[in-house]
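**Student:** Give the three-dimensional model of this entry:
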Amino acid sequence: MNGPRSAVLISSRVNCHYLSGFTGSNGYLLVAESRAVIFTDFRYLEQAKNECPGFEVVQISGGYEPLAKVVTDMSLECVSFESLHTSYAHHQRIRSALTDRIFLNPAEGAVERLRSTKDESEIELLEAAVNLADSAMEQALQSVHTGVTEIEIAKVIEACLRELGADAVAFDTIVGAGVNGAMPHHRADQTLIKKGDPVVIDMGALFKGYRSDLTRTVLADPSGKDNEKFEEIYGIVLESQLAAEKAAEPGMKAADLDKISRGVIKKSGYGTYFGHGLGHGVGLDIHERPMVVPSSSDVIEVGSVFTIEPGIYLPDWGGVRIEDVLLMEESGPRVLTKSPK
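**Tutor:** As a prediction, this is how the structure comes out:
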């Protein structure tokens, strides 16, 4: 905030939830030093009162006139808004609702920086989400056989998560059999798994708003010749991942961690086949800070929860990716994921 006559307008649904506890689908916050207001429509008025202690609840019906009235009542001179989450059209509507004397200040990433480290209650929920994913992955891997479709594997995961108490999958489940595994975000379809196919499974659990992320790669009903190529690629990816998990420490630049893991794959001659970042933070969003990528300026702090997920993707063969979720503690990283690899 820029002073006692300033406030921040929070429009991202995830950031609204993080700051207020609100889980409705329509609403935004105005937060000042001495007053916090949640704006929502009729459907969520009682819900907002229950979920958002400490927030004044104001009803909206389509426009930004209620916001303008509160801004005037508070005698604000500046309203900072989330530039990454506010479209040009909404910015124009906000601008037209407020008087010309109100300065609209674009602010970027303030709440995301707060979310990049987790408190004890968040870590507890994330650990529960990770444990759910571990259990579902165990069931999924037992289902990988010749003649089974990718979508059947995805359905096993979803059913298992529901049965165990997850709210939903954290994102659309990725199952890539054979050459489909060379596409890092291939969505599970009706492709039949063939004998000797490498099969990439990337999935996660949603639990009380928090998300886990887990990838394992296995060989379907392998024979001797199938094993040779798979073991080569898998061994390199595993070495790359373990090198990063060993090197991670509090205060480390995320880009430096990416460089360590990427260096293992480059040294093995497959550098051009690892084309995505090493990892990302997880929490209320499946991808959040710290971003563990070459271009990142993020720092991995105590309380950061993030993934390590190197991969090699060969278009005429398939892919291998191995992904764990880590929690950075004062003594170093703790791997939350328990699935064998």
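**Student:** make it CA atoms for all contacts and neighbour counts henceforth
**Tutor:** Fine.
**Student:** helix, strand or coil for G277?
**Tutor:** coil (DSSP: H, G, I helix; E, B strand; the rest coil).
**Student:** one more to put side by side:
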Amino acid sequence: MVHGLCLLLIETSLAGAGTGGQPGGPGRSVRRPGRSNAGHPSDKEAGHVRESMIRRFEAVRQFLRERGMAAGLVTGPISMRYLTGWSNPSKRFAGLVIPADGEPALLVPALEVEEVRSASALRLVAWQDGEDPFAALSGMLRAAGAGEGRIALEQADLPVGQLRRIAGALGLAPSVLLDAAADLSPALSAQRESKDEDEIALLQQAADMLNPALDAALAAIRPGVTEREIARVLEEAMLAAGADGVAFETHVLFGPASALPHGSTGARTLEPGHVVLMDFGAQLRGYRSDITRTVCCGAWPDELARVYDVVLAANQAAIAAVKPGVPLGDVDRAARQVIEEAGYGAYFIHRTGHGLGLEIHEEPYVVAGNEKVLRPGHVITIEPGVYLPGVGGVRIEDDVVVTEDGCRVLTSWTKERLSAG
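**Tutor:** As a prediction, the model looks like this:
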């Protein structure tokens, strides 16, 4: 029993993840049954994943110790996925307690236990519908030595209502828990910036799934087809290639609508001479790819053909600038300079790129004035574009990983100026 609740403590552990200790109160131990690996990493992959998780937890513990915190509490879905391999699919509360010295434990809704066990080797504490998860959480935090409020929270991802309930369960004022120096949000975001080899492998697989999708879309482009039909072709081909789902809402824009950088896919029908802008991505085990290619139905109009060549040159210039130690603002400048010198600077109306990983947009950002420097393991998009109102737009986007001596482009579908249909 923990504070009057009947909880189920599931005895699993992440070898090397802690030094002992069992956050949470005593409960009925349940032996972890063997499970099929269908849909999950192989034994070899799982070993790499465990090593990655151990490193990630130790980085969090180091953060806690440096700030005199007894424990960290992770509640954001992205950080939860990063540290556990599991993402909470419901609105029911889940929280990961990481003691500064001790083994992490994950509080989850009871109906998610089987799914969590298939993804994570962490110690689990399950709460049933009708029980108060925050009372259970307070027991776990007290067991970790954080009952007096020495807790690092993900402040950017913690709703005010949850903050109040956590504080109330501990008998504390919410303000006691809001130590800016112990905010886990920027620390975890910074930790996720540099990808390890397992993450890069997943991002490469997700990028490879885009090729058959673009091949299928190119074959389907013809006058009279709708944006939604091409979007459906892209998505079905990605799923057939093994994607778990789409990385974000697929954007397919025809003709003048392609001048809207984030326009919505609709029922517009394709006409000869219209460009087709396709911005989409695949999701694999939470990791996301992101590509944009622009083709034309029939012959390219002269001005848009010129624009395409300028945007391609900007894409290539920015990729050539990507290497360790280079400020991200310089990469943006490399793309922007090409477009400005061609006379289209006023029509390049967004940053050159963004970080990519478990989120489709994450740190670091390839934007003017960003003095943060590139490091090996950074994965960014390079996506310059020119958008002519009432005429059309061209964007060419690639996913790029920073290596020890330069970079490697993950997306490989052709950037040749193509006509279709």
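**Student:** TM-score for the pair, please.
**Tutor:** TM-score for the superposed chains, counting by TM-score structural alignment, normalised by the length of structure 1: 0.93, backed by 338 aligned residues with a C-alpha RMSD of 1.9 Å.
**Student:** show me what contacts the residue nearest in space to the middle of structure 1?
**Tutor:** Centroid-nearest residue in structure 1: I286, 1.6 Å away (criterion: C-alpha atoms, centre = their mean). Applying C-alpha atoms under 8 Å, 6 or more residues apart in numbering, we find I286 of structure 1 in contact with A170, F171, R211, S212, D213.
**Student:** can you pull out the helices in the stretch 1-150 of structure 1?
**Tutor:** Remark: helices assigned in the stretch 1-150 of structure 1 by DSSP state H, counting those that start in this stretch are 13-20, 45-51, 65-73, 88-97, 110-115, 120-142, 150-164.
**Student:** same deal with the stretch 151-300 of structure 1?
**Tutor:** Going by DSSP H, counting those that start in this stretch, the stretch 151-300 of structure 1 shows helices at 224-247, 254-267.
**Student:** among the ones you listed, which is nearest N50 of structure 1?
**Tutor:** Taking C-alpha to C-alpha, helix 254-267 is the member of the helices of the stretch 151-300 of structure 1 nearest to N50 of structure 1, at 38.5 Å.
**Student:** equivalent range in structure 2 for the closest one?
**Tutor:** With TM-score structural alignment applied, helix 254-267 of structure 1 matches the range 328-341 in structure 2.
**Student:** who touches that stretch?
**Tutor:** 310-311, 313-319, 321-322, 345-346, 348, 351-353, 364-374, 384.
**Student:** Can you flag the buried ones in those residues?
**Tutor:** Taking 16 or more other C-alpha atoms under 10 Å as the criterion, what is buried in those is 310-311, 313-319, 321-322, 348, 351-353, 364-368, 373-374, 384.
**Student:** residue in structure 2 matching the residue nearest to the centre of structure 1?
**Tutor:** Per TM-score structural alignment, I286 of structure 1 is aligned with I360.
**Student:** which ones are touching D226 of structure 1?
**Tutor:** Going by C-alpha under 8 Å, 6+ apart, the list of residues near D226 of structure 1 reads G196, D197.
**Student:** For the nearest residue to L29 of structure 1 once chain neighbours are set aside, list the residues it contacts.
**Tutor:** What sits nearest to L29 of structure 1 in space, not counting adjacent residues and going by C-alpha to C-alpha, 6 or more residues apart in numbering, is I38, at 4.5 Å. For I38 of structure 1, the contact set (C-alpha under 8 Å, 6+ apart) comprises G27, Y28, L29, L30, A48, F55, E56, V57, V58.
**Student:** one more time with 6 Å
**Tutor:** Taking C-alpha atoms under 6 Å, 6 or more residues apart in numbering as the contact definition, I38 of structure 1 lies against Y28, L29, V57.
**Student:** still on that earlier bit, and the helices of the stretch 151-300 of structure 1, which is most packed in?
**Tutor:** Most buried of the helices of the stretch 151-300 of structure 1 by mean neighbour count (mean count of other C-alpha atoms under 10 Å) is helix 254-267; its value is a mean of 21.
**Student:** Average separation of it from the aligned part of structure 2, please.
**Tutor:** Following superposition, helix 254-267 of structure 1 is found to deviate from structure 2 by 1.5 Å on average (mean C-alpha distance after the TM-score superposition for structure 1).
**Student:** Export the contacts of I38 of structure 1 as a markdown table, with columns for distance to S11 of structure 1.
**Tutor:** As requested, these are exported to a markdown table (distance: C-alpha to C-alpha, whole Å):
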| residue | distance to S11 of structure 1 |
| --- | --- |
| Y28 | 5 |
| L29 | 7 |
| V57 | 15 |
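**Student:** Would you mind checking which of the residues you listed is nearest to R113 of structure 1?
**Tutor:** Nearest member of the contacts of I38 of structure 1 to R113 of structure 1, counting by C-alpha to C-alpha, is L29, at 17.6 Å.
**Student:** The aligned partner of the closest one in structure 2: neighbour count?
**Tutor:** Aligning on TM-score structural alignment places L29 of structure 1 opposite L96 in structure 2. The number of residues packed near L96 of structure 2 is 25, by other C-alpha atoms under 10 Å.
**Student:** what's near enough to touch L96 of structure 2?
**Tutor:** When contacts are counted by C-alpha under 6 Å, 6+ apart, L96 of structure 2 touches L73, V74, A105, L106.
**Student:** Give the equivalent position in structure 1 for the first one.
**Tutor:** Same thing as L73 of structure 2. Under TM-score structural alignment, L73 of structure 2 pairs with L9 in structure 1.
**Student:** so its match sits right up against S83, yeah?
**Tutor:** No. With contact defined as C-alpha atoms under 6 Å, L9 of structure 1 does not reach S83; the gap is 10.1 Å.
**Student:** So between these two, which is more surrounded?
**Tutor:** L9 (21 against 16).
**Student:** contacting residues around that one?
**Tutor:** L9 of structure 1 neighbours (C-alpha under 6 Å, 6+ apart): L29, L30, S80, F81.
**Student:** Which ones among the residues you listed map onto strands?
**Tutor:** L29, L30, S80, F81 (DSSP state E).
**Student:** Most neighbours of all those residues, which one?
**Tutor:** L29 (28 neighbours).
**Student:** From H17 of structure 1, how far off is that residue?
**Tutor:** 10 Å (C-alpha to C-alpha, to the nearest Å).
**Student:** Same check on A97 of structure 1?
**Tutor:** Per C-alpha to C-alpha, A97 of structure 1 is found 25 Å from H17 of structure 1.
**Student:** M137 of structure 1 now?
**Tutor:** 29 Å.
**Student:** Compare the two (neighbour count), which wins?
**Tutor:** M137 (26 against 19).
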